[in-house]
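Undergrad: Sequence first, then the predicted structure:
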Amino acid sequence: MLKVADLHVYYGNVHALKGISMEVRQGEVVTLIGANGAGKSSLLKAISGLVRPKEGSITYEGEDLTRLAPDKIVSRGIAHVPEGRRIFTNLSVMENLMVGAYQRKDKRQLKHDYEEVFTLFPILQARAEQMAGTLSGGEQQMLALSRAILSKPKLIILDEPSLGLAPVMVDTVFDVIEKIRKNGITILLVEQNAHLALEASERAYVMETGEIKISGSSRTLLQDNKVVEAYLG
């Protein structure tokens, strides 16, 4: 579904991604783990068109996305939930959801999808007219996830969905991630809680200083001594 081949990204003279190659197959949950500064978010941003690689390619369903604008990438069926959620704090909950659906023309199905996200997150329906900036961190993450779902993606990219959340809210978010997967949406996940990320995924890549050092099934990596020592404690 998604293939990244020999990707290099620079920020000025800083070589952030050094020849990254990886893939995500349809229907999978694939996770990227690694320390802060390993390049995980840079890889996600490159896939979404938010940063431009200097070398390499990004292919999605057979189409080269490497030079495509972010809005065109969204229209291909890729939604990105960024670190820090990045909701529009000065808009209402409902207006944020409408932004997620702005490219859609299927009004009847869209109405059904609004109902679906309100079923996943009833609190959002109760606060539909509330300004998004007044929501708690957990509620903002619910809103960010719902906004992505409403773009009707085939692939959702999640960057640190549990960051800053209370444990009970982390459980809620990962329950929803599992429901999203069961609905047939493919997921590429970056998550600070490596154990939780590996438990929630089929395959994983371990990144260090802009390179992939280890890859394999999540079950295997959960039992890999090097991974356990470095990331799982």
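TA: Yes, it's here. Numbers count the residues shown, from 1 in each chain.
Undergrad: switch to C-alpha atoms for all contacts and neighbour counts from now on
TA: Noted.
Undergrad: What's the first helix or strand after the host helix or strand of Asp171?
TA: Element membership for Asp171 (DSSP states H and E) is helix 167-182. Heading C-terminal from helix 167-182, the first helix or strand you meet, by DSSP H and E, is strand 186-190.
Undergrad: Return the angle between stretch directions for that following strand and helix 167-182.
TA: Strand 186-190 and helix 167-182 are oriented at 150 degrees to each other (axes from the mean of the first three to the mean of the last three CA atoms, to 10 degrees).
Undergrad: Output the contacting helices and strands for strand 186-190.
TA: strand 29-33, strand 155-159 (3 or more CA pairs under 8 Å, 6 or more residues apart in numbering; DSSP states H and E).
Undergrad: tell me, what residue is most central in this protein?
TA: Leu158 (1.6 Å; CA atoms, centre = their mean).
Undergrad: ok, and for stretch 46-59, which residues are buried?
TA: Within stretch 46-59, the residues scored as buried using 16 or more other CA atoms under 10 Å are 46-49, 51-53, 56-59.
Undergrad: List just the nearest of those residues to Ile123.
TA: The closest of those to Ile123 turns out to be Ser48 (CA to CA; 28.9 Å).
Undergrad: leaving aside the residues next to it on the chain, what's closest to the closest one?
TA: Pro70 (5.8 Å; CA to CA, 6 or more residues apart in numbering).
Undergrad: how far away is the one you found from Asn36?
TA: Distance check for Pro70 against Asn36: by CA to CA, to the nearest Å, it reads 25 Å.
Undergrad: here's the one I want to compare it with:
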Amino acid sequence: MLKVENLQVNYGNVNALKGVSLHIEQGEVVTLIGSNGAGKSTLLKTISGLIRPKSGSITFQGEDITRLSPDVIVARGIAHVPEGRRIFTNMTVMENLKIGAYQRRDKDQLKADYEEVFSLFPILRDRAEQMAGTLSGGEQQMLALSRALLSKPKLLLLDEPSLGLAPVMVDTVFDVIDQVRKSGITILLVEQNAHLALESSKRAYVLETGEIKLSGDSQALMEDSRIVEAYLG
């Protein structure tokens, strides 16, 4: 479904990604782990068109999307839930959700999909007319995830969905991620909680200083002494 080949990204003189290659098959949950500054968020932003690479290619469902704009990439079926949620704090919950669905024209199905996200996160129905900036961190993460789902993605990019959340809210968010997977949406997950990330995925890549250092079956990596020492403690 997604193939990244020899991707290089620079920030000025800093080489943030140094020839990264990975692939994701339809229906998989693939996780990307690594320390702060490894290039994980940069990779997701490049896939979603927010950053232009110096070289390399990104292919999605057989189409080269490397140079497409973010809005076109969303229309192709890739949704990005960024680190820090990035909701529109001065707009209501419902207005944020409508932005997620702004490209859609299937009004009848859209009504059903609003109901679907409200069934996943009932608190958002109660908060529909509330300003998004007044939500708790966990509620904001629910909103960011729901906004992405309303674009009807085929591939969902999740950047640190557990960051800053209370343990009970982390469980809620990852329960929903599992439901999303079961619905057939493919997921690329960036998550600093390596144990949770590996438990939630089929395969994993380890990114360090802009390079893929390890990859393989998530369960096998959980038992790899290098991963245990570096990330699982």
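TA: Sure, I can see it. Computed from a prediction, not measured in an experiment: that's the story for all the values here.
Undergrad: Tabulate the buried residues of stretch 46-59 of structure 1 (a markdown table), appending secondary structure and distance to Lys226 of structure 1.
TA: Output for the buried residues of stretch 46-59 of structure 1, formatted as a markdown table (DSSP: H, G, I helix; E, B strand; the rest coil; distance: CA to CA, whole Å):
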| residue | secondary structure | distance to Lys226 of structure 1 |
| --- | --- | --- |
| Ala46 | helix | 28 |
| Ile47 | helix | 28 |
| Ser48 | helix | 31 |
| Gly49 | coil | 33 |
| Val51 | coil | 31 |
| Arg52 | coil | 32 |
| Pro53 | coil | 30 |
| Gly56 | strand | 29 |
| Ser57 | strand | 30 |
| Ile58 | strand | 29 |
| Thr59 | strand | 31 |
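Undergrad: about what we covered before: can you redo the helices and strands packed on strand 186-190 of structure 1 as CSV with distance to Asn225 of structure 1?
TA: Listed next are these as CSV, based on distance: least, CA to CA, whole Å:
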stretch, distance to Asn225 of structure 1
strand 29-33, 15
strand 155-159, 26
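Undergrad: out of the ones you listed, nearest to Tyr11 of structure 1?
TA: Nearest to Tyr11 of structure 1, of all these, is strand 155-159, at 19.5 Å by CA to CA.
Undergrad: Can you list the helices and strands that the closest one packs against?
TA: Partner elements for strand 155-159 of structure 1 (3+ CA pairs under 8 Å, 6+ apart): helix 40-48, strand 78-81, strand 186-190.
Undergrad: Compare Pro70 and Asn36 of structure 1 (neighbour count), which wins?
TA: The neighbour comparison of Pro70 of structure 1 against Asn36 (other CA atoms under 10 Å) goes to Pro70, with 20 against 12.
Undergrad: pretty sure the more buried one contacts Arg52?
TA: No - the criterion here is CA atoms under 8 Å, and Pro70 of structure 1 misses it with Arg52 at 10.6 Å.
Undergrad: For Ile99 of structure 2, give its distance to Gly56 of structure 2.
TA: 31 Å.
Undergrad: My error: substitute Val173 of structure 2 in the last question.
TA: 33 Å.
Undergrad: And for Ala16 of structure 2?
TA: From Ala16 of structure 2 across to Gly56 of structure 2, the span is 13 Å (CA to CA).
Undergrad: So for the two, which residues contact both of them?
TA: Residues touching both Ala16 of structure 2 and Gly56 by CA atoms under 8 Å, 6 or more residues apart in numbering: Gln8.
Undergrad: mind listing what the residue nearest to Ser48 of structure 1 touches?
TA: Contacts of Pro70 of structure 1 (CA under 8 Å, 6+ apart): 48-50.
Undergrad: can you redo those as TSV with distance to Glu115 of structure 1?
TA: Listed next are these as TSV, based on distance: CA to CA, whole Å:
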residue	distance to Glu115 of structure 1
Ser48	27
Gly49	30
Leu50	30
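Undergrad: which of those does structure 2 keep?
TA: Of these, the contacts whose aligned counterparts also meet in structure 2 (both residues aligned by TM-score structural alignment, their matches' CA atoms under 8 Å) are 48-50.
Undergrad: Go ahead and confirm Val30 of structure 1 touches Ser215.
TA: No - using CA under 8 Å, Val30 of structure 1 is not in contact with Ser215, being 10.5 Å away.
Undergrad: the more surrounded of the two?
TA: Val30 (24 against 16).
Undergrad: Need the counterpart of the more buried one in structure 2.
TA: Val30 of structure 1 maps onto Val30 in structure 2, with residues paired by TM-score structural alignment.
Undergrad: Could you pull up the residues touching its match?
TA: Contacts of Val30 of structure 2 (CA under 8 Å, 6+ apart): 24, 187-189, 201-205.
Undergrad: List of residues touching the helix holding Asp171 of structure 1?
TA: Applying CA under 8 Å, 6+ apart, the contact partners of helix 167-182 of structure 1 are 27-29, 120, 138, 141-142, 161-162, 187, 200.
Undergrad: what angle separates that helix from strand 29-33?
TA: For helix 167-182 of structure 1 against strand 29-33, the angle by the same axes, to 10 degrees is 140 degrees.
Undergrad: Show me which positions of helix 167-182 of structure 1 end up buried.
TA: Under 16+ other CA under 10 Å, the buried positions of helix 167-182 of structure 1 are 169-170, 173-174, 176-177, 180-181.
Undergrad: Same check on stretch 215-233 of structure 2?
TA: Applying 16+ other CA under 10 Å to stretch 215-233 of structure 2 flags 215, 218, 221-222, 227, 231 as buried.
Undergrad: how about those in JSON lines, adding secondary structure?
TA: Formatted as JSON lines, the buried residues of stretch 215-233 of structure 2 follow (DSSP: H, G, I helix; E, B strand; the rest coil):
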{"residue": "Ser215", "secondary structure": "strand"}
{"residue": "Ser218", "secondary structure": "helix"}
{"residue": "Leu221", "secondary structure": "helix"}
{"residue": "Met222", "secondary structure": "helix"}
{"residue": "Ile227", "secondary structure": "helix"}
{"residue": "Tyr231", "secondary structure": "helix"}
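Undergrad: which one among these gets closest to Leu150 of structure 2?
TA: Ser218 (28.8 Å).
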